[in-house]
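J.: no FASTA, just this:
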């Protein structure tokens, strides 16, 4: 199983659209895909689940007896009332594509992550538990559906939630538009991920052998960028600079 995220802190570059299309492409190649909507905006979830069903899911997600969204699954860990809860996944008709529904309340999880990061540096077990809660849920479901590929859909930021997600990934790709803002975004993404990987290596290095076994490796490999919305003329200069400074994404390895 390989985990992949399309990650850029700049919005409007087609992360969710690319995630949907890549999932279909993997499925066409005979791969089983697990989609994880880890963006509190829930765009990926709303693409697959109709509005009435989505309203019911999100309306009940903060109920202790509910277990239907990612927030429902990790809530007991975040509030300190137990371990992760098993939640149902959605399976697309006639496809080996499964979905873990997102939740606007994942923003509450993000608020808890900075303190968990500090606790992790202090070698406190709760810090590890909270930081890896989402990873634990994803691993559990991925194993149950025998997923070949896990794809995270993430929000456009370099916050604590995306830090936890990227450190759980094997690969990440940066979708960009052909403009100068995307050029700047690539630099910021690289700097942020480098700092996260370095800090996580320190955390893992201080953890006990038993704790290290449950912690992600935290070594996401950069596959490159994917351009979209290219326009001849206005986008030419920025696209040229992107091509000069960065290599395009290689084909994702088949496993």
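T.: Thanks, I have it. Since this is a predicted model, take the numbers as computed values, not measurements.
J.: going forward, measure contacts and count neighbours with C-alpha atoms only.
T.: Fine.
J.: could you say which helix or strand contains residue 109?
T.: Per DSSP states H and E, residue 109 falls inside helix 106-121.
J.: what helices or strands is that helix leaning on?
T.: helix 70-78, helix 125-131, helix 160-166, helix 180-206 (3 or more Cα pairs under 8 Å, 6 or more residues apart in numbering; DSSP states H and E).
J.: after the longest one, next one along is what?
T.: Translated: helix 180-206. helix 209-212.
J.: next: the third one.
T.: The first helix or strand that comes after helix 160-166 along the chain, using DSSP H and E, is strand 171-177.
J.: tell me how far that following strand lies from the chain's centre.
T.: Offset of strand 171-177 from its chain centre (Cα atoms, centre = their mean, to the nearest Å): 12 Å.
J.: which residues are contacting that strand?
T.: 2-8, 13-15, 166, 182, 186, 220-230, 249 (Cα atoms under 8 Å, 6 or more residues apart in numbering).
J.: just the buried residues from the residues you listed, in PyMOL please.
T.: Here is the PyMOL command that selects only those of the contacts of strand 171-177 that count as buried (16 or more other Cα atoms under 10 Å):
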select buried, resi 3+4+5+6+7+8+13+14+15+166+182+186+220+222+223+224+225+226+227+249
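J.: coming back round to it: between helix 70-78 and the helix holding residue 109, find me the angle.
T.: 40 degrees (axes from the mean of the first three to the mean of the last three Cα atoms, to 10 degrees).
J.: second structure follows, compare the two:
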């Protein structure tokens, strides 16, 4: 089993679209059993992956929805315990070919719980460490080849807990100034989190040896050597005299990304071939069409509304996404 978090604390970078389409790629092209865990309180991945009648049933009754979503897995943690409920309510995404553990808008109320758990970990408390690493416990409890965590745009306590519990992470980006700042932020915080965890883990080993062993708390975090790289979202180009030309600012920022990404290179996974995973095409109307059909880009057909000039565009988009999937698979160490 491998677990992979799609993360950027900057929003609007196409993270959820990429995460869901890569889930479909690995399920279909590599015949993997894939689970997508929607950790974003906005629940965009759940809405994309599941048909309308499914997610309407999930969220129609607020009282029942907590038992049909990720909140069920976290119900003991919500109550102050450290156990993860591994009897998970999973749903099949027929068009994407993967399973889904749906998100919930109430996930945001767990920020304080995970923040206090982190403080307890730093004080050498085993329970705080277990709560902090809940995502790793969840991923190891399910029978899937690949668990994909889709995170919201935040460096808050919830996302920290998912990142620290994941084996790998990648950073979808846009070529803009704020994405460059995001790389710096992520690098700074990952370094701090890993350092503080390892120091606290040592304290827990020394003072609570039995708890440490039985709780399955690692001495070091897998994510400390789990960075797989970045993708860059293509900017909309301008048409001049029938020729598409790149916007100067976009090119300027895109050229800076490889150097700025070096702040995360020290956490690079050993299997990484190239941190630059690829350029995600701006797929214009294809994205809302895929959202309306709850389907991956690669699975869209004329019956879904792909017509006229969109047919050739669709082929180009599918080819580009497959290239990204192949590079991501290489960086994960997954064979063809």
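T.: It's in. Because the structure is a prediction, the values reported are computed rather than measured.
J.: picking that back up, which of the helices and strands packed on helix 106-121 of the first structure sits most buried?
T.: helix 70-78 (a mean of 25; mean count of other Cα atoms under 10 Å).
J.: that one vs the second structure, average distance?
T.: Here helix 70-78 of the first structure, set against the second structure after superposition, deviates by a mean of 1.6 Å using mean Cα distance after the TM-score superposition for the first structure.
J.: can you list contacts of that helix?
T.: Against helix 70-78 of the first structure from outside (Cα under 8 Å, 6+ apart): 38, 61-64, 66-67, 82-87, 100-103, 105-106, 109, 112, 129-130, 133-134, 137.
J.: those, buried ones only, as a PyMOL selection?
T.: PyMOL command restricting these to the buried ones, with burial defined by 16+ other Cα under 10 Å:
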select buried, resi 38+61+62+66+67+83+84+85+86+87+100+101+102+103+105+106+109+112+129+130+133+134+137
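J.: among the contacts of helix 70-78 of the first structure, name the ones in strands.
T.: Secondary structure from DSSP state E places residue 100 of the contacts of helix 70-78 of the first structure in strands.
J.: chain center to the helix holding residue 109 of the first structure, what's the gap?
T.: 16 Å.
J.: mean shift of that helix relative to the second structure?
T.: Mean for helix 106-121 of the first structure is 1.3 Å (mean Cα distance after the TM-score superposition for the first structure).
J.: and that helix, what's buried?
T.: Neighbour-count burial for helix 106-121 of the first structure [16+ other Cα under 10 Å]: 106, 109-110, 112-114, 116-117, 119-121.
J.: CSV for these, including distance to residue 52 of the first structure?
T.: Listed next are these as CSV, based on distance: Cα to Cα, whole Å:
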residue, distance to residue 52 of the first structure
106, 20
109, 25
110, 26
112, 30
113, 31
114, 34
116, 35
117, 37
119, 40
120, 40
121, 43
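J.: which one of those sits closest to residue 141 of the first structure?
T.: residue 106 (18.1 Å; Cα to Cα).
J.: in this structure that closest one contacts residue 40, no?
T.: Yes: at 5.5 Å, residue 106 of the first structure counts as touching residue 40 under the criterion of Cα atoms under 8 Å.
J.: got a list of what residue 44 of the second structure touches?
T.: residue 16.
J.: from residue 172 of the second structure, how far off is it?
T.: 16 Å (Cα to Cα, to the nearest Å).
J.: ok, back up a step: relative to residue 51 of the first structure, which of the helices and strands packed on helix 106-121 of the first structure is closest?
T.: Short answer: helix 70-78, nearest of these by Cα to Cα, at 17.7 Å.
J.: export the helices and strands packed on helix 106-121 of the first structure to TSV and tack on distance to residue 216 of the first structure?
T.: Putting these into TSV (distance: least, Cα to Cα, whole Å) gives the following:
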stretch	distance to residue 216 of the first structure
helix 70-78	17
helix 125-131	10
helix 160-166	9
helix 180-206	9
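J.: figure out which of the ones you listed is closest to residue 34 of the first structure.
T.: The closest of these to residue 34 of the first structure is helix 70-78. By Cα to Cα, the value is 13.2 Å.
J.: gap between that closest one and the chain center?
T.: That offset, for helix 70-78 of the first structure, works out to 16 Å (Cα atoms, centre = their mean).
J.: now intersect the contacts of strand 171-177 of the first structure with the helices, please.
T.: 15, 166, 182, 186 (DSSP state H).
J.: between those residues, which sits nearest residue 154 of the first structure?
T.: residue 15 (7.9 Å).
J.: in contact with that closest one, which residues?
T.: 6-8, 153-154, 175.
J.: hmm, try it at 7 Å
T.: 6, 175 (Cα atoms under 7 Å, 6 or more residues apart in numbering).
J.: same question, residue 237 of the second structure
T.: Applying Cα under 7 Å, 6+ apart to residue 237 of the second structure gives the contacts 244-247.
J.: inside strands: which ones of the residues you listed?
T.: Using DSSP E, these in strands are 244-245.
J.: by neighbour count, which of the contacts of residue 237 of the second structure wins?
T.: In terms of neighbour count, residue 246 stands highest of those at 14 neighbours, by other Cα atoms under 10 Å.
J.: next one: that one from residue 321 of the second structure, what distance?
T.: Taken as Cα to Cα, the span from residue 246 of the second structure to residue 321 of the second structure is 21 Å.
J.: can I get the contacts of residue 237 of the second structure in TSV with distance to residue 146 of the second structure?
T.: Formatted as TSV, these follow (distance: Cα to Cα, whole Å):
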residue	distance to residue 146 of the second structure
244	38
245	39
246	36
247	37
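J.: which residue in the second structure aligns with residue 175 of the first structure?
T.: Aligned by TM-score structural alignment, residue 175 of the first structure pairs with residue 172 of the second structure.
J.: roughly how far apart are that match and residue 68 of the second structure?
T.: Remark: distance between residue 172 of the second structure and residue 68 of the second structure (Cα to Cα) = 29 Å.
J.: comparing these two, which residue is more hemmed in?
T.: Neighbours were counted for residue 172 of the second structure and for residue 68 using other Cα under 10 Å; residue 172 has more, 26 against 21.
J.: could you find the closest non-adjacent residue to the more buried one?
T.: Excluding the flanking residues, the one nearest residue 172 of the second structure by Cα to Cα, 6 or more residues apart in numbering is residue 231, at 4.8 Å.
J.: need the counterpart of that neighbour in the first structure.
T.: Checking TM-score structural alignment: residue 231 of the second structure goes with residue 226.
J.: correct me, but that match touches residue 249?
T.: Yes: contact criterion Cα atoms under 7 Å: residue 226 of the first structure and residue 249 qualify, at 6.2 Å.
J.: so what sits against both of these two?
T.: With the criterion set as Cα under 7 Å, 6+ apart, the contacts of residue 226 of the first structure and residue 249 do not overlap.
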